[in-house]
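K.L.:
how would this look folded up:
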Amino acid sequence: MSDLTGRTALVTGASRGIGQAIAARLAARGAVVIVHFGTDEDGAKATVGEIERAGGTAFAVGAELGGDDDVETLFAGVEAGLAGRPLDILVNNAAAAPAGPLGTTTRKEFDHLFAVNVRAPYFIIQRALPLLRDGGRIITISSVATRMANSAQTSFAMTKGAVETMSMTLANELGARGITVNAVAPGATRTAANGALFEAPGLAGLIAGSTALGRLGEAGDVADIVVFLASDAARWVTGQVIDASGGLFLGPRT
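P.N.:
Reported below is the predicted structural model:
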């Protein structure tokens, strides 16, 4: 029997990329997975279809994050699908992409980044807590952008620093319920959705050469870490940021 059998999991931004891989792996371990999507309904249906063809159980819920009613819209669908069952695992994966360097980021872009990347996961957690079973798991996807200086991602890195702090403080607060709260920080991760970004001449080789394990990340690399944190094996891990970059930019390589 799989170690997540009988548990339920909500994965935001699960219509593609890392979120899709997380949803598929949680389902493969036995969890019933709620596949959230913002605008990519076809992608969410594809994720659900992949899970069902593999023998798992999932359903999709749509809610575009960043608006005034985003969380209530999301949880109306979550609660309808759960039909009275509790929630065991919450993965905050959905995020807006970097808006650009300081000189070009507009107030609108900045506010959107914080609305999707910080406000949404915070209030999703707040709304999920009455549904979340004692001993549950909260996992938020951060980024290695918080530990390196990249002038094109200043505002994005700020949002990810916020959710790392949120994870640490909530781990301390929610420990009394046995709920663990952690963050996972991917590096350069190639997915079907962003593969074209790494086709720029020399870019993939440059990143691989700056990574201790010598290659670009794949969505499954990150998803496997999330599944570990969602499992009983990680019951004694909380308040942590787990680097999932393969050792990107750890220092000079000889």
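
K.L.:
contacts and neighbour counts: CA atoms only from here.
P.N.:
Will do.

K.L.:
Within the helices and strands, which one has residue 242?
P.N.:
strand 241-244 (DSSP states H and E).

K.L.:
which helices and strands does that strand pack with?
P.N.:
Applying 3 or more C-alpha pairs under 8 Å, 6 or more residues apart in numbering; DSSP states H and E, we find strand 241-244 packed against strand 180-186, helix 219-230.

K.L.:
Just say which of those is most tucked in.
P.N.:
Ranked by mean neighbour count, those are led by strand 180-186 with a mean of 26 (mean count of other C-alpha atoms under 10 Å).

K.L.:
Buried residues of the lengthiest helix in the chain, list them for me.
P.N.:
In the chain, assigned by DSSP state H, the helix with the most residues is helix 154-174. Neighbour-count burial for helix 154-174 flags 154-164, 166-168, 170-171, 174 (criterion: 16 or more other C-alpha atoms under 10 Å).

K.L.:
Does anything pack onto it? Which helices or strands?
P.N.:
Using 3+ C-alpha pairs under 8 Å, 6+ apart: helix 154-174 touches helix 107-114, strand 180-186.

K.L.:
Make CSV out of these and add distance to residue 8.
P.N.:
Shown next, in CSV, are those (distance: least, C-alpha to C-alpha, whole Å):
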stretch, distance to residue 8
helix 107-114, 28
strand 180-186, 16
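
K.L.:
okay if I get the helices and strands packed on strand 241-244 as JSON lines plus distance to residue 209?
P.N.:
Below are the helices and strands packed on strand 241-244 laid out as JSON lines (distance: least, C-alpha to C-alpha, whole Å):
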{"stretch": "strand 180-186", "distance to residue 209": "17"}
{"stretch": "helix 219-230", "distance to residue 209": "18"}
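
K.L.:
Let's see this one next, to set against the first:
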Amino acid sequence: MTYERFAYVYDFLMQDVPYERWLAFFERHAKSLPGKKVLDVACGTGEFTWRLKETGWDVTGVDLSEDMLMVAQQKAAERGKKIPWFQQDMRMLEGLGTFDAVTIFCDSLNYLLKEEEVKDTFRHVYDHLQAGGLFLFDVHSLYKMEHIFKDGTFTSVDEEVSYIWNCFDGDAEGMVEHELTFFAFDQASGQYERFDELHYQRTYAPEQYADWLEQAGFEIVRLAADFTDNPPQQDSQRIFFVARKG
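P.N.:
Coordinates of the predicted model:
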């Protein structure tokens, strides 16, 4: 999957995303860490990354998309934040050193469509953590895939960017196809440009993620839901994990 033009409308699409709630969740669980080094994996355009930096964390951003990282680098420079950025696949992280914490937030892990890809990611994250370091991530719940996304349509109309977002059942259990059509205003031509994106996401039961984490050597510290520290319920939409490297 590549983002290309999507990178340049990503922040518009995510303008109502509660980054501060991810930050609050992270800081509640990371406050006891002895160090401040954080690796933010699948950082996208760096919105969460620079929030970590702004609150005193020594953060490094990693993403698969060169376009996303270009936007992230530009924004960080405009805000006066010097952040190292690396283009890498989360399934094959290498050579980045070790960190006190690794994050994969904003359901980015759901873009991995095969079980082995998730397990590979967990193993590579483990290798980039110091002993006792924390791995924090969130995923869509099976409930959200089935009852919120499946057969759902979401729209937004704005002078700068408008979109139609349709969701369909995927080819495997826990998978959803996101079909997005954008109409972005081009200042040079004074016209709207249409482009289409097709994205796939897949999720699994919390017990399955927990099993894969333990296989990779992690200890589960917290299993929670919807930005709280409370255990997931049947209708929880976003599942959070905090795991520690032994």
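
K.L.:
Superposed, what's their TM-score?
P.N.:
After superposition, the two chains reach a TM-score (TM-score structural alignment, normalised by the length of the second structure) of 0.47; 158 aligned residues with a C-alpha RMSD of 4.0 Å.

K.L.:
picking up where we left off before, residue 230 of the first structure is nearest to which of the helices and strands packed on helix 154-174 of the first structure?
P.N.:
strand 180-186 (8.8 Å; C-alpha to C-alpha).

K.L.:
That closest one to helix 219-230, inter-axis angle?
P.N.:
Orientation check (axes from the mean of the first three to the mean of the last three C-alpha atoms, to 10 degrees): strand 180-186 of the first structure against helix 219-230 gives 170 degrees.

K.L.:
which strands and helices sit next to strand 180-186 of the first structure?
P.N.:
Strand 180-186 of the first structure packs on strand 132-141, helix 154-174, helix 219-230, strand 241-244, going by 3+ C-alpha pairs under 8 Å, 6+ apart.

K.L.:
10 Å instead?
P.N.:
strand 87-92, strand 132-141, helix 154-174, helix 219-230, strand 241-244 (3 or more C-alpha pairs under 10 Å, 6 or more residues apart in numbering; DSSP states H and E).

K.L.:
want to throw these into JSON lines with distance to residue 204 of the first structure?
P.N.:
Putting those into JSON lines (distance: least, C-alpha to C-alpha, whole Å) gives the following:
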{"stretch": "strand 87-92", "distance to residue 204 of the first structure": "27"}
{"stretch": "strand 132-141", "distance to residue 204 of the first structure": "22"}
{"stretch": "helix 154-174", "distance to residue 204 of the first structure": "21"}
{"stretch": "helix 219-230", "distance to residue 204 of the first structure": "16"}
{"stretch": "strand 241-244", "distance to residue 204 of the first structure": "17"}
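
K.L.:
Of all the helices and strands packed on helix 154-174 of the first structure, which one is nearest residue 21 of the first structure?
P.N.:
strand 180-186 (13.3 Å).

K.L.:
And for residue 185 of the second structure, nearest residue in space, chain neighbours not counted?
P.N.:
In this structure, residue 185 of the second structure finds its nearest non-sequential neighbour in residue 192, 4.3 Å apart by C-alpha to C-alpha, 6 or more residues apart in numbering.

K.L.:
tally of neighbours for the one you found?
P.N.:
Burial of residue 192 of the second structure is recorded as 16 neighbouring residues (other C-alpha atoms under 10 Å).

K.L.:
quick one: it and residue 161 touch, right?
P.N.:
Yes: look at residue 192 of the second structure against residue 161 with C-alpha atoms under 10 Å: they come within range, at 8.6 Å.

K.L.:
can you list residues touching both of the two?
P.N.:
182-186 (C-alpha atoms under 10 Å, 6 or more residues apart in numbering).

K.L.:
Specify which member of the residues you listed is nearest to residue 199 of the second structure.
P.N.:
For these, the nearest to residue 199 of the second structure is residue 182 (13.4 Å; C-alpha to C-alpha).

K.L.:
I figured that closest one was touching residue 166, is that so?
P.N.:
No: counting by C-alpha under 10 Å, residue 182 of the second structure stays clear of residue 166, with 11.7 Å between them.

K.L.:
any idea which element residue 34 of the first structure lies in?
P.N.:
In this structure, residue 34 of the first structure is located in strand 32-37 according to DSSP H and E.

K.L.:
show me where the second structure has helices.
P.N.:
Remark: helices assigned in the second structure by DSSP H are 10-13, 19-30, 47-54, 66-78, 115-127, 142-144, 206-216.

K.L.:
Out of those helices, which is closest to residue 60 of the second structure?
P.N.:
Among those, helix 47-54 comes nearest to residue 60 of the second structure, with 7.6 Å by C-alpha to C-alpha.

K.L.:
Which elements pack onto the closest one?
P.N.:
Counting contacts by 3+ C-alpha pairs under 10 Å, 6+ apart, helix 47-54 of the second structure packs against helix 19-30, strand 37-41, strand 58-63, helix 66-78.

K.L.:
JSON lines please, covering those and showing mean neighbour count and distance to residue 225 of the second structure.
P.N.:
As requested, those are exported to JSON lines (neighbours: other C-alpha atoms under 10 Å; distance: least, C-alpha to C-alpha, whole Å):
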{"stretch": "helix 19-30", "mean neighbour count": "16", "distance to residue 225 of the second structure": "11"}
{"stretch": "strand 37-41", "mean neighbour count": "24", "distance to residue 225 of the second structure": "20"}
{"stretch": "strand 58-63", "mean neighbour count": "23", "distance to residue 225 of the second structure": "25"}
{"stretch": "helix 66-78", "mean neighbour count": "18", "distance to residue 225 of the second structure": "28"}
